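Undergrad: Sequence and predicted structure below; questions after.
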Amino acid sequence: MASAISYILFLSIFSSAFALGAAPPRQSNITLDTSLYPTTNPTSWLSPNGRFAFGFYPEATGFSIGIWLVASPENSTVIWTADRDDPPVTKDAVLKLTDEGLRLLLQHSEGRLISNISTSTDASSASMLDSGNFVIYDSNFDVIWQTFNHPTDTIMAGQVLLAGSELVSSLSGTNHSSGNFHLIMQNDGNLVLYPVASPDTPWDAYWASGTNGDGYLSLYLDDKGWLYLHQGNVTSNLTSGYRHGTALVYRATLGVDGIFRLYSHDLELNTEQVLKEFAEVTDPCEVQGTCGLNSYCTSANGQAVVCMCLPGFDYLDTNRTSSGCRRNITTTAGCYSVNDSMTYISTLEGATWMVDSYAAPLSMTRKEDCGEACLKDCNCDAALFKDNTCRKLEFPLRYG
């Protein structure tokens, strides 16, 4: 990535066409043919201690199915979502425990299973556990499916993220579909944060545990707040441990902003505290992938992020400006003349980008010369000028 003192020059082509219902009863053993409903009780199943609920919760104009930490009637934290990238369901939906597992029944449809039971054994019952894990049992009370094996953006105390598994951030605080970042427990023992829209190379990572090759096979969070990488009797602590108490609950969540955070919840005081952050940034724009392709990130005093399109580009989705930008005019193949009145060079100062030049760097003293060199090159869409060096780039540009 280039440093902050730099210029980005790129071709611009001028165009003349210019809350939930009443608390349900606590039910430790859920029997077959028991159902939940979005707006009619029961809407959810509570854990025995009443701290976790599994069921329907309001999202957008409909309802999603998930698990949430019940800190208070006014303050709940979603920790898991079923089929998170499917649209919310209507109030006519029914969730039923069958011998196949959890089946979501939709109006005028046979519905679908939201629990993929990999064994040929039939489901017999289920439980919402005090750990935040929802489990399905066979007739011998062996667990044949559990949400802890299918995390979305969060792991709870007692939960393991195995090698090859990932957490994916949510799209927003009110939209729990897949977002822009993921945390991968890699098979090489490294725990790494990447933008989702990337090839997951070392160049794309914006935080890593630095434990590649050390043999760690899982990430584990215990009930004292210890978050560590684990393999056999060998561990690598990512935190130093915190208090243990009957009213304390720990979770680790990959946030909407791409930061992986360890939280504690004191359920007696109804408080939430951030204990540790990975990665530690002073500006949210330091997180690669905060803004999509062909756009760049700005923030006022390290606060609210604004994603801006390059000149000559428009947002892919004006309702989701972080999704990136596309050219607002169709271009044709070939070179453009320096004297062509329809083509000119635009400049951004102080922008940073992932440098992936297709040609050898050029030594020159003027940014104007760098722009002219790009203009004369059929393959060049943009040029980065820094420290008297010109690097030619092609669209799309990443990590602005």
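TA: Ah, there it is. Numbering: from 1, shown residues only.

Undergrad: Going by C-alpha atoms from here, please, whenever you check contacts or count neighbours.
TA: Will do.

Undergrad: measure stretch 379-387 end to end?
TA: Using C-alpha to C-alpha, to the nearest Å, one end of stretch 379-387 lies 23 Å from the other.

Undergrad: Quick check: buried residues in it?
TA: Using 16 or more other C-alpha atoms under 10 Å as the test for burial, stretch 379-387 gives Asn379, Cys380, Asp381, Ala382, Ala383, Leu384, Phe385, Lys386.

Undergrad: Over to stretch 81-101?
TA: 81-84, 88-91, 93-101.

Undergrad: isn't there a helix covering Lys392?
TA: No - going by DSSP: H, G, I helix; E, B strand; the rest coil, the assignment for Lys392 is strand, not a helix.

Undergrad: Tell me the spacing between it and Gly350.
TA: Distance of Lys392 to Gly350, given as C-alpha to C-alpha: 17 Å.

Undergrad: And for Ser240?
TA: For Ser240, the distance to Gly350 (C-alpha to C-alpha) stands at 38 Å.

Undergrad: ok, Lys392 and Gly350, which is more surrounded?
TA: Taking other C-alpha atoms under 10 Å, Lys392 and Gly350 do not tie; Lys392 has more neighbours (27 against 13).

Undergrad: wait, isn't that one in contact with Val355?
TA: No - at 9.1 Å, Lys392 does not count as touching Val355 under the criterion of C-alpha atoms under 8 Å.

Undergrad: mind putting the buried residues of stretch 379-387 in TSV, secondary structure included?
TA: Output for these, formatted as TSV (three-state DSSP):
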residue	secondary structure
Asn379	coil
Cys380	coil
Asp381	coil
Ala382	strand
Ala383	strand
Leu384	strand
Phe385	strand
Lys386	strand
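
Undergrad: Look at the nearest residue to Gly111 once chain neighbours are set aside and say how many residues are nearby.
TA: Excluding its sequence neighbours, the residue lying closest to Gly111 (C-alpha to C-alpha, 6 or more residues apart in numbering) is Leu105, at 4.2 Å. By other C-alpha under 10 Å, the residues close to Leu105 number 17.

Undergrad: Pull the contacting residues for Leu105.
TA: Going by C-alpha atoms under 8 Å, 6 or more residues apart in numbering, Leu105 touches Ala93, Val94, Leu95, Lys96, Gly111, Arg112.

Undergrad: Next one: it relative to Ser115, how far apart?
TA: Applying C-alpha to C-alpha to Leu105 and Ser115 gives a distance of 13 Å.

Undergrad: Okay, and Cys374 sits in which element?
TA: helix 367-375 (DSSP states H and E).

Undergrad: Comparison target below:
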Amino acid sequence: MASALFNFIFFILFLLPFCTLSQNDGTVNVGTSLAATERSTPWLSPSGDFAFGFQKLQDNDQFLLSIWYNKIPAKTIVWYPKDTSPVSRGSTVEIDAQNGLVLLDPQGRRLWRTENIVDNVSHGFMNDTGNFVIARSDSSGIWESFKNPSDTMLPTQIIEINGMLVSRTSETNFSRGRFHLDLLNDGNLVLNTRSVSRNSGFDYEYYSSQTSDLGNASNSGFQVIFNGRGSIQVLRRNGERKALTTERSIPTTSDYYHRATLDFDGVFRQYYHPKSFSGNPGWTAAEYWPENICVSIIGNVGSGACGYNSICRLQNGKPICRCPQGYSLVDPNDANGHCYPKFMPSCGEDDQKGSAEDLYEMLEVSDTDWPTSDFEETSPCSEDCCKNVCLNDCFCAASIYKDNKCWKKKLPLSNGRLDTSVNKNVSLPNGQASVENALEYSQGYSKTQFEGRSTYQEHYDFFQPSLIQINSSKMHLFLSSHDDSTAHLESPQKQNHGDSQTVRPVLPSYTLPV
């Protein structure tokens, strides 16, 4: 009896290593589930390069269902369901025979599932390519993450006609952003912007692969291929390929991890990361499209590379968005978002205080332009004339002067960019009146009025009213601020509270288009 028990225990111990190996071969059986906790063990690919599971997001208690590079410190995410939100602790994902992957909240309510599951599911498989496949009993695929991408392509992945990548909102916000990469019906691979709120109708294309031939469809593209050697190509129907990146321009995939991501700033970049490393080397961008997104987005629809009323400049291949003087971010946590004016000149109420020239001054900023948002043209008009026509118009947010012509701008200002080739001046009229008079009769925007929905009021340094003018050689911003006091935007009129005063500017509400 003792001998039989010993043999049984030995047999179990002998099998344990093989059980462990079977759990790491990438196969995930029907009925297997994962929970959204820090201790949850993800489903690994055979090599361990990729993991599928829940990744805890920074600075909150939310988790994202995702696939990531597992052997690098950053645990870079390369896939997530692009139409879902991060989930609460205790949520689960499971492999279901009828629905494939099913994401449930802690109460068991379904949040997301894989679509178009037409056959019974046998198992899931996490490939070493980074592709998670839901398979039949013969291992043929029913659904795969490569055919349902989020914002990233990986080597061996293909995008077909009408396939797309969608940017996230920010580096840490995985909600749907406004930049898209699309392979169109005509064979062109394009980058364009889209209204997030409408989720329909595209704005202007700001990059095109030029792989469409309306006269001969065989010359048009029909696939975007990220091949196993790291080259991204558009495959034409006649078999020819247009290379976006060549194998000679990038490190080998045998020694480096690769990915191509439509980043939250709208730039499509191909990155590489060493597989063997010390420390934390990070990802290096090998190529990116377009070359300068700040000046690539044109047209009258949408805000441009940055948010409304913002200015874009390129730095090391990345767009940097900044609010002009006198404007602040609507969302302080979104540096690429919209800016709102802290103040606006009043219409008519300043007439008794003096002329516009007495109340405002002008300041210059070079090589800046908002090429759209025109509402009036004056010609002929000198540079001084252009300043004055904007200075004396309370609806003028900016003006451009060039070749004896003047264009006045309206809010919101769009497609703002720093561009040394434009040779233009921008001017903002800025108040010169005393602080006491400014507090008494100036008007401004509160964050509440601008957003049109929140009751939250912020404290801002008080800026006197101002305008902008743009000329053909440099941009001028004209502003001044009250250096030693802060206006509390709270009361419709001045109220005494001991030695302090509070002022609430009164202006029509202003809501940004989205």
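TA: Perfect, I can see it now. All of these numbers come straight from a predicted model, not from anything done at the bench.

Undergrad: After superposition, what's the TM-score here?
TA: Here the TM-score for the pair of chains, by TM-score structural alignment, normalised by the length of the first structure, is 0.78; 366 aligned residues with a C-alpha RMSD of 3.5 Å.

Undergrad: still on that earlier bit, quick one: which of the buried residues of stretch 81-101 of the first structure sit in strands?
TA: Mapping the buried residues of stretch 81-101 of the first structure onto strands (DSSP state E) picks out Thr81, Val94, Leu95, Lys96, Leu97, Thr98, Gly101.

Undergrad: what's the most distant pair in these?
TA: The widest separation within those, taken as C-alpha to C-alpha, falls between Thr81 and Thr98 and amounts to 19.6 Å.

Undergrad: Leaving out chain neighbours, which residue sits closest to Ser178 of the first structure?
TA: Ser170 (5.0 Å).

Undergrad: ok, the equivalent of the one you found over in the second structure to Pro81 of the second structure distance?
TA: In the second structure, Ser170 of the first structure lines up with Arg168, judged by TM-score structural alignment. Using C-alpha to C-alpha, Arg168 of the second structure is found at 11 Å from Pro81 of the second structure.

Undergrad: again with Val87 of the second structure
TA: Distance of Val87 of the second structure to Pro81 of the second structure, computed by C-alpha to C-alpha: 12 Å.

Undergrad: what's the overlap in contacts for these two?
TA: Joint contacts of Val87 of the second structure and Pro81 (C-alpha under 8 Å, 6+ apart) are Leu65.

Undergrad: Nearest the geometric middle of the first structure, what residue?
TA: The structure's the first structure has its C-alpha centroid closest to Ser169; by C-alpha atoms, centre = their mean the separation is 1.9 Å.

Undergrad: so where does it fall, helix or strand?
TA: Using DSSP H and E, the element containing Ser169 of the first structure is strand 166-170.

Undergrad: Superposed on the second structure, what's the mean shift for that strand?
TA: On superposition with the second structure, the mean distance recorded for strand 166-170 of the first structure (mean C-alpha distance after the TM-score superposition for the first structure) is 2.5 Å.

Undergrad: Tell me the first helix or strand C-terminal of that strand.
TA: Moving toward the C-terminus from strand 166-170 of the first structure, the next helix or strand (DSSP H and E) is strand 178-185.

Undergrad: quick one: the helices in the second structure?
TA: Counting by DSSP state H, one finds helices in the second structure at the ranges 2-23, 293-296, 356-359, 383-391, 435-441, 447-451.

Undergrad: Can you spell out which helices and strands pack onto the third one?
TA: Okay, so that is helix 356-359 of the second structure. Applying 3 or more C-alpha pairs under 8 Å, 6 or more residues apart in numbering; DSSP states H and E, we find helix 356-359 of the second structure packed against no helix or strand.

Undergrad: Mind putting the helices of the second structure into a markdown table with mean neighbour count?
TA: Shown next, in a markdown table, are the helices of the second structure (neighbours: other C-alpha atoms under 10 Å):
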| stretch | mean neighbour count |
| --- | --- |
| helix 2-23 | 10 |
| helix 293-296 | 22 |
| helix 356-359 | 17 |
| helix 383-391 | 21 |
| helix 435-441 | 15 |
| helix 447-451 | 20 |
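
Undergrad: Would you reformat the ones you listed as JSON lines and include distance to Thr502 of the second structure?
TA: Output for the helices of the second structure, formatted as JSON lines (distance: least, C-alpha to C-alpha, whole Å):
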{"stretch": "helix 2-23", "distance to Thr502 of the second structure": "67"}
{"stretch": "helix 293-296", "distance to Thr502 of the second structure": "40"}
{"stretch": "helix 356-359", "distance to Thr502 of the second structure": "22"}
{"stretch": "helix 383-391", "distance to Thr502 of the second structure": "28"}
{"stretch": "helix 435-441", "distance to Thr502 of the second structure": "9"}
{"stretch": "helix 447-451", "distance to Thr502 of the second structure": "16"}
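
Undergrad: nearest to Cys321 of the second structure, of the ones you listed?
TA: The stretch from the helices of the second structure with the least distance to Cys321 of the second structure (C-alpha to C-alpha) is helix 293-296; that distance is 9.3 Å.

Undergrad: so how far is that closest one from its chain's centroid?
TA: On the basis of C-alpha atoms, centre = their mean, to the nearest Å, helix 293-296 of the second structure sits 15 Å off its chain's mean C-alpha point.

Undergrad: and what of stretch 310-319 of the first structure?
TA: Relative to its parent chain, stretch 310-319 of the first structure has a centroid offset of 22 Å by C-alpha atoms, centre = their mean.

Undergrad: for stretch 235-247 of the first structure, same thing?
TA: Chain-centre distance of stretch 235-247 of the first structure: 24 Å, with C-alpha atoms, centre = their mean.

Undergrad: Quick one: end-to-end distance for it.
TA: Length of stretch 235-247 of the first structure, first residue to last, C-alpha to C-alpha: 27 Å.

Undergrad: Name the residues that touch that stretch?
TA: Under C-alpha under 8 Å, 6+ apart, the answer for stretch 235-247 of the first structure is 216, 223-230, 265-268, 276.

Undergrad: Can you pick out the most distant pair from those?
TA: Spanning the widest gap among these are Tyr216 and Glu268, at 35.8 Å by C-alpha to C-alpha.

Undergrad: When those two are compared, which one has more neighbours?
TA: Each of Tyr216 of the first structure and Glu268 has its neighbours counted (other C-alpha under 10 Å); Tyr216 has more, 25 against 11.
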